[in-house]
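Colleague: structure for this input, please:
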Amino acid sequence: MIRTDEWHDLTAGELPKLMLDKLESFGFTHDGSTYSYREDLLAGSFRLYVRVQENGAIATLLLDTESEEPYVLHLVENAQGAFVGEVRTAYQAVLNRIGEACGEHGSFHGSYVEELLRYVQNTYGDEIEYPWKDDMDAAVIRSHLTRKWYAVFMKVHPSKIGLGGSQPIRIMNLHGTAEQVAVLVDGERYFPGWHMNRKYWYTVCLDGSIPMFELQRRIDESFELSRPKKRR
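Modeller: Alright, predicted model coming up:
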């Protein structure tokens, strides 16, 4: 029997809010008010348990299958070493898959993006939308004033915006004036608007490379451009 005090309660930054109706299709089992999932890691050396309550609380437990004792070093920030790093990576990979498949914001989860979306909701009252139901890797935020887009989310191959790498990256397109876009785009942090009018849109990577305060300011600017035009 696993004691309740052996579980690690996740914070909002470790995993996004999960949609309960998506959990069973991912592989969770439902028993009363609890959804449970387990997966073996590192060729069966560890077993990860994930528990989700109907109130949204999420907890994990990682067991060393040889000793049947909880393993916690992957949760210790300053714990170093190749083995701990391997365990931490395997653990996080499972959480990432759960977040992408069952998270409230689909593929666009993670503490950086969650903070960004909270800012938009708290400042403007707008929510992320998925207008293409068969493509959860593309989403938008519309102005509640005009229904115009002022942020477009996508998941693309890095080569699409001129970066190296083989794994898909999360990006966001923002609206700007022609003068602003011409000044901002540098091919390092700001890129020509992918799949948009490149004169008036630019792209940023949602990897934390741009400080949150700066990205919030860019969103403010994009929102302002979505406002109704003033009549003369």
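
Colleague: when you work out contacts or count neighbours from here on, use the C-alpha atoms and nothing else.
Modeller: Noted.

Colleague: can you give me the strands in this protein?
Modeller: For the chain, strands defined by DSSP state E occupy the ranges 8-9, 29-31, 34-41, 46-53, 58-64, 69-70, 128-129, 138-142, 149-156, 169-175, 191-192, 201-205.

Colleague: tell me the most buried of those strands?
Modeller: strand 201-205 (a mean of 25; mean count of other Cα atoms under 10 Å).

Colleague: which other helices and strands contact it?
Modeller: In terms of contacts (3 or more Cα pairs under 8 Å, 6 or more residues apart in numbering; DSSP states H and E), strand 201-205 is packed against strand 169-175, strand 191-192.

Colleague: mind putting these into CSV with distance to Arg118?
Modeller: Below are those laid out as CSV (distance: least, Cα to Cα, whole Å):
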stretch, distance to Arg118
strand 169-175, 15
strand 191-192, 24
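
Colleague: I have a second one here; can you model it like the first so I can compare?
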Amino acid sequence: MFDELFRRKTVDIQKAILFGFVQSNSNYIYETDILDGSFLLQIVITPDGNIDTKLTEKAIGDEYVLYKTNATGSFVGEVRKAIEAILKQVADQCYNTEIFKSAQAKDIICYVREKYGDELEFLWEKFSDNAIWRRKDSEKWYGILLRVKASKLGLDDDKLIEILDLRIKTEDIESTVDNKCFFPGYHMNKKHWYTLLLDGTTTIEEICRRIDESYLLAKI
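Modeller: Just a heads-up that it's a prediction; the model follows:
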């Protein structure tokens, strides 16, 4: 029911502990009162990072389960709203967003963070699989990380792949784009951008070098 709050997120146990979760066997548990103290909400983070909840009506000590069913009505709606508010805090403060899953995507995210101090910016709510890096001085983008269907690049496959858009000198496009590893800039000006696959074909060292080149091209 509340799965959407945790979509594409991975738990950070250290953050969860700071939030107030306490280890119990292989789970981590957090308890708080809701609805003016009439209910005790227990939130459980399982070993695989999933969330479970248990709600107890304190006056009688019985578990309240209607919020997990298709039951309707103003009261059960109020209960769900109160639980959702707490779970949103947990999702925001105890979990990290993990849109990009390939090893190379993770490596370049770390590389950019360590070298330039830049974090990905997710600018489009409708396209949550797209994010950009921009220079702090010029505010110009120098990298775009995306998840798209391979067919969008003209490949004979419909699986989701991770790609990186980078800036390039116009005179270098023809010698770079081969439509195998390097493609015309996806959703960008193809005179100034190109796309590379994050599928292991290009080494991480080469990708980082190309990120550096793109960063320089985005100067003031």
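
Colleague: overlay the chains and give the TM-score.
Modeller: Remark: TM-score between the superposed chains equals 0.59 [TM-score structural alignment, normalised by the length of structure 2]; 147 aligned residues with a Cα RMSD of 2.8 Å.

Colleague: export the strands of structure 1 to JSON lines and tack on distance to Glu114 of structure 1?
Modeller: Below are the strands of structure 1 laid out as JSON lines (distance: least, Cα to Cα, whole Å):
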{"stretch": "strand 8-9", "distance to Glu114 of structure 1": "18"}
{"stretch": "strand 29-31", "distance to Glu114 of structure 1": "26"}
{"stretch": "strand 34-41", "distance to Glu114 of structure 1": "23"}
{"stretch": "strand 46-53", "distance to Glu114 of structure 1": "19"}
{"stretch": "strand 58-64", "distance to Glu114 of structure 1": "16"}
{"stretch": "strand 69-70", "distance to Glu114 of structure 1": "29"}
{"stretch": "strand 128-129", "distance to Glu114 of structure 1": "11"}
{"stretch": "strand 138-142", "distance to Glu114 of structure 1": "14"}
{"stretch": "strand 149-156", "distance to Glu114 of structure 1": "13"}
{"stretch": "strand 169-175", "distance to Glu114 of structure 1": "13"}
{"stretch": "strand 191-192", "distance to Glu114 of structure 1": "22"}
{"stretch": "strand 201-205", "distance to Glu114 of structure 1": "14"}
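
Colleague: between those, which gets nearest to Met19 of structure 1?
Modeller: Closest to Met19 of structure 1 of those, according to Cα to Cα: strand 46-53, at 10.1 Å.

Colleague: and the angle from that closest one to strand 34-41?
Modeller: 160 degrees (axes from the mean of the first three to the mean of the last three Cα atoms, to 10 degrees).

Colleague: which other helices and strands contact the helix ranked longest in structure 2?
Modeller: Criterion DSSP state H: the longest helix present in structure 2 is helix 74-94. Packing partners of helix 74-94 of structure 2 (3+ Cα pairs under 8 Å, 6+ apart): helix 13-19.

Colleague: just the residues contacting the helix it packs on, thanks.
Modeller: 90, 93-95 (Cα atoms under 8 Å, 6 or more residues apart in numbering).

Colleague: and if you look at stretch 217-225 of structure 1?
Modeller: 143, 150-151, 174-176.

Colleague: before we move on, what about stretch 98-117 of structure 1?
Modeller: Against stretch 98-117 of structure 1 from outside (Cα under 8 Å, 6+ apart): 12-20, 22-23, 26, 127-128, 136-137, 153, 155, 170, 206-208, 212, 216.
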